[in-house]
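Peer 1: Could you look at this predicted model? Sequence included:
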Amino acid sequence: MIHIGLTGWGDHDTLYGSHVSSRNKLQEYASYFPAVEVDSSFYAIQPVKNAERWTGNTPDSFQFVVKAYQGMTGHQRGELPFATKEEMFDAFLESISPYEAANKLSMVLFQFPPWFDCTRANVDYLRECKAKMKDIPCALEFRHQSWFNNQFKEKTLSFMKKENWIHSICDEPQAMPGSIPAILEPVQKDKVLIRFHGRNYYGWTQKNNPNWREVRYLYRYNQKELEDWAENIKRLHEQCKNVYVLFNNNSGGDAADNAMQLMKILGIEYENLAPRQLDLF
């Protein structure tokens, strides 16, 4: 199955009318898409009650891609709010237990920062992360091009396959070394992840801009770009049972429209979605 969705459910104004409250946005979101990325888990390990509420507000077949906490991927600035690394991972595992119990956890996404390059120490840390996550499906996304240069590309893919990582394939500006090319190779037969970050080269290379998040993901894919990706997705689906496609170009409100556009190109009409709320008038 090809699962198309968005990163987060709060910032997609084109999906929600004035009748949809912030508390009901996920339920409305699930009437359009069968999967979503939980990005709030990156900024703070979420209370168990949040996952319980979110799984309860979505259909039985709905799937969550949960982003790993920033302290687990080296993004954290300053001291971690945990006494040990083990305590941090244990807290995260507890926070995602409701997704597992509801059979709604597609994968946990480990997105590493641009300074996480291809070194022996970092390879060892990836093994450590995978061991701590036990049997939970985990996707791996890099932001440093060294992992996929001519010297290490095949070794990186082989490592991901051997260690049972799900490949997170990115569409993003080619601003080396702080970005990676789209390597269209799933390393597992069950799941592969594609994340659309947009192609805003200027925004991607911004430095010392307090509004860098708003600028970086400001991009709207055109019809030709999505048609090209539709062919890539079809080929990936021939090799992999489940292809997860998430649009992260949220800054200008383009993600939801682009996701719907891609669904139309691929001829996808999902069943078993949540019932859609209707405006009173």
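Peer 2: It's in.

Peer 1: contacts, neighbours, all on C-alpha from now
Peer 2: Noted.

Peer 1: Burial check on residue 84, number of neighbours?
Peer 2: Using other CA atoms under 10 Å, residue 84 has 10 other residues around it.

Peer 1: One more: residue 193?
Peer 2: Residue 193 has 22 neighbouring residues, counting by other CA under 10 Å.

Peer 1: now swap in the one 5 residues further on and tell me
Peer 2: For residue 198, the tally of surrounding residues (other CA under 10 Å) stands at 25.

Peer 1: next one: whichever strand or helix holds residue 130 to chain centre, how far?
Peer 2: Element membership of residue 130 [criterion: DSSP states H and E] is helix 120-132. For helix 120-132, the separation from the chain centroid amounts to 20 Å (computed by CA atoms, centre = their mean, to the nearest Å).

Peer 1: Structure two is appended below for comparative analysis:
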Amino acid sequence: MGEIRVGTCSWTDKALVSSGWYPKGQRDAEGRLRHYAAQFPVAEVDSTYYGLPSTRNSSLWADRTPEGFRFDVKAFSLLTGHPTRPEALPADLRSALARRRTGIDPGLLDEVWNRFSSALEPLRAAGRLGTLVFQFPPRLGPGRPAVEFLRRCRERARGWPVAVEFRHPGWWREEHADTTSALLAELDTAAVAVDMVQTLPTSVPPVARVTTPELALVRLHGRNSAWGTGTKEEKFRHAYTPEELSEWVPRVRTMAEQAREVHVLFNNCCGDAAVRAAQSMRHLLGSRRVVPCD
């Protein structure tokens, strides 16, 4: 049975920080991370989607967490094909992005990847890196161009652990699920299982596949029907019920029979809803199957 690690998709989310979950005396950057890491054995870094990480922050994250802690790090938006403002890049790279007319220069992507990965080396060297999470945009649907794009992304990240979250539902619909699993297994890439509202045309099915023996990943975004139209806060605002969480318990346990680690991360940002859901999920799974939080 593999280790099951339960945590949240951010420990710095504004709604969490303002909720009062962090105790007095532990509300600065160092105190927050140390407190979080005393409660949970895994966290997602989402700031790296919006801007490139720094070597200094990677070193601090490693220093402020206990041995065995894991960080799953989201890939920078430009690397996953999302719209990216030039201002999100280092100053010396902005003009290359601003003057493009069609597509993205592969040389720019290579340079961005080199800076992104180099900044994360302290995290990897310390044994704190869980995986890189490549979350692809909804417009990336199944088909040859998308497969070629995935292959290029994986080649660029050769030697690094990678997990893929598709936001186009077609990848995990019944007619494509086996092909998607086979592709990710071929690329030595972990599949990300998604929990979200299931009443929208864009709803990604809650398919839980294990495509690498090292890691399986679940990201729970909440079940708010404002997913397609609301603000970010509305989109992810949801308080999971025990019944909703229980749906994932057998899935997660089955995943743990096939992978050395399973990361279960909550992205329902509304006050302390994510940490409360993570605590409830850990209880439902049972302490024997979850990495202790020392």
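Peer 2: Yep, that arrived. Computed from a predicted structure; not experimentally measured.

Peer 1: picking that back up, how close does the helix holding residue 130 of structure 1 sit to structure 2?
Peer 2: With mean CA distance after the TM-score superposition for structure 1, helix 120-132 of structure 1 departs from structure 2 by a mean of 0.9 Å once superposed.

Peer 1: In structure 2, what stretch matches the following helix or strand past that helix?
Peer 2: Later in the chain than helix 120-132 of structure 1, the nearest helix or strand by DSSP H and E is strand 138-141. Aligned by TM-score structural alignment, strand 138-141 of structure 1 corresponds to residues 162-165 of structure 2.

Peer 1: Check which residues of that stretch are buried.
Peer 2: 162-165 (16 or more other CA atoms under 10 Å).

Peer 1: With stretch 248-261 of structure 1 instead?
Peer 2: Buried residues in stretch 248-261 of structure 1 (16+ other CA under 10 Å): 248-251, 253-261.

Peer 1: Where in structure 2 does the biggest helix by length in structure 1 fall?
Peer 2: In structure 1, ranked by residue count with DSSP state H as the criterion, the top helix is helix 223-239. Taking TM-score structural alignment as the measure, structure 2 aligns residues 242-258 with helix 223-239 of structure 1.

Peer 1: What lies in contact with the matching stretch?
Peer 2: With CA atoms under 8 Å, 6 or more residues apart in numbering as the test, stretch 242-258 of structure 2 has contacts from 1-4, 208-210, 213, 216, 262, 280-281, 284-285.

Peer 1: Could you check how far residue 125 of structure 1 is from residue 85 of structure 1?
Peer 2: According to CA to CA, to the nearest Å, residue 125 of structure 1 and residue 85 of structure 1 sit 12 Å apart.

Peer 1: just residue 7 of structure 1 next, same as before
Peer 2: When CA to CA is applied, the distance between residue 7 of structure 1 and residue 85 of structure 1 equals 27 Å.

Peer 1: And residue 163 of structure 1, by the same measure?
Peer 2: 21 Å.

Peer 1: list the contacts for the aligned partner of residue 161 of structure 1 in structure 2?
Peer 2: Per TM-score structural alignment, the equivalent position to residue 161 of structure 1 in structure 2 is residue 185. With contacts defined as CA under 8 Å, 6+ apart, residue 185 of structure 2 is in contact with 211-212.

Peer 1: Surely residue 185 of structure 2 forms part of a helix?
Peer 2: Yes: with DSSP: H, G, I helix; E, B strand; the rest coil as the criterion, residue 185 of structure 2 is assigned to a helix.

Peer 1: What about the counterpart of residue 54 of structure 2 in structure 1, how many residues nearby?
Peer 2: Taking TM-score structural alignment, the alignment pairs residue 54 of structure 2 with residue 47 from structure 1. Residues lying near residue 47 of structure 1 (other CA under 10 Å) number 14.

Peer 1: coming back round to it: if you count neighbours, what's buried in the longest helix of structure 1?
Peer 2: Buried residues in helix 223-239 of structure 1, counting neighbours by 16+ other CA under 10 Å, are found at 226, 229-230, 233, 236-237, 239.

Peer 1: Give me the residue at the spatial middle of structure 1.
Peer 2: Residue closest to the average C-alpha location in structure 1 (CA atoms, centre = their mean): residue 37, at 5.2 Å.

Peer 1: Identify the residue of structure 2 aligned to that one.
Peer 2: By TM-score structural alignment, residue 37 of structure 1 lines up with residue 44.

Peer 1: so that match touches residue 13, yeah?
Peer 2: No: judged on CA atoms under 8 Å, residue 44 of structure 2 makes no contact with residue 13 at a distance of 11.1 Å.

Peer 1: Which residues does the match of strand 138-141 of structure 1 contact?
Peer 2: Stretch 162-165 of structure 2 is contacted from outside by 131-136, 154, 188-194, 217, using CA under 8 Å, 6+ apart.

Peer 1: which of those sit farthest apart?
Peer 2: Across these, the longest distance by CA to CA is 20.8 Å; it joins 154 and 194.

Peer 1: Residue 7 and residue 85 of structure 1: which has the busier surroundings?
Peer 2: Counted by other CA under 10 Å, residue 7 of structure 1 and residue 85 do not tie: residue 7 has more neighbours, with 26 against 13.

Peer 1: what does the more buried one align to in structure 2?
Peer 2: By TM-score structural alignment, residue 7 of structure 1 lines up with residue 9 in structure 2.

Peer 1: how near is its match to residue 274 of structure 2?
Peer 2: 8 Å.

Peer 1: same question, residue 145 of structure 2
Peer 2: In terms of CA to CA, residue 145 of structure 2 sits 36 Å off from residue 274 of structure 2.

Peer 1: repeat for residue 132 of structure 2
Peer 2: Counting by CA to CA, the separation of residue 132 of structure 2 from residue 274 of structure 2 is 21 Å.

Peer 1: which residue numbers in structure 2 go with stretch 95-107 of structure 1?
Peer 2: The alignment places stretch 95-107 of structure 1 over residues 119-131 of structure 2 (TM-score structural alignment).

Peer 1: End to end on the matching stretch, go ahead and measure it.
Peer 2: Across stretch 119-131 of structure 2, the terminal residues are separated by 14 Å (CA to CA).

Peer 1: tell me which residues in it are buried?
Peer 2: Buried, per 16+ other CA under 10 Å, within stretch 119-131 of structure 2: 119-124, 126, 128-131.

Peer 1: which residues sit against it?
Peer 2: With CA under 8 Å, 6+ apart as the test, stretch 119-131 of structure 2 has contacts from 53-56, 58-59, 61-62, 67-73, 160-163.
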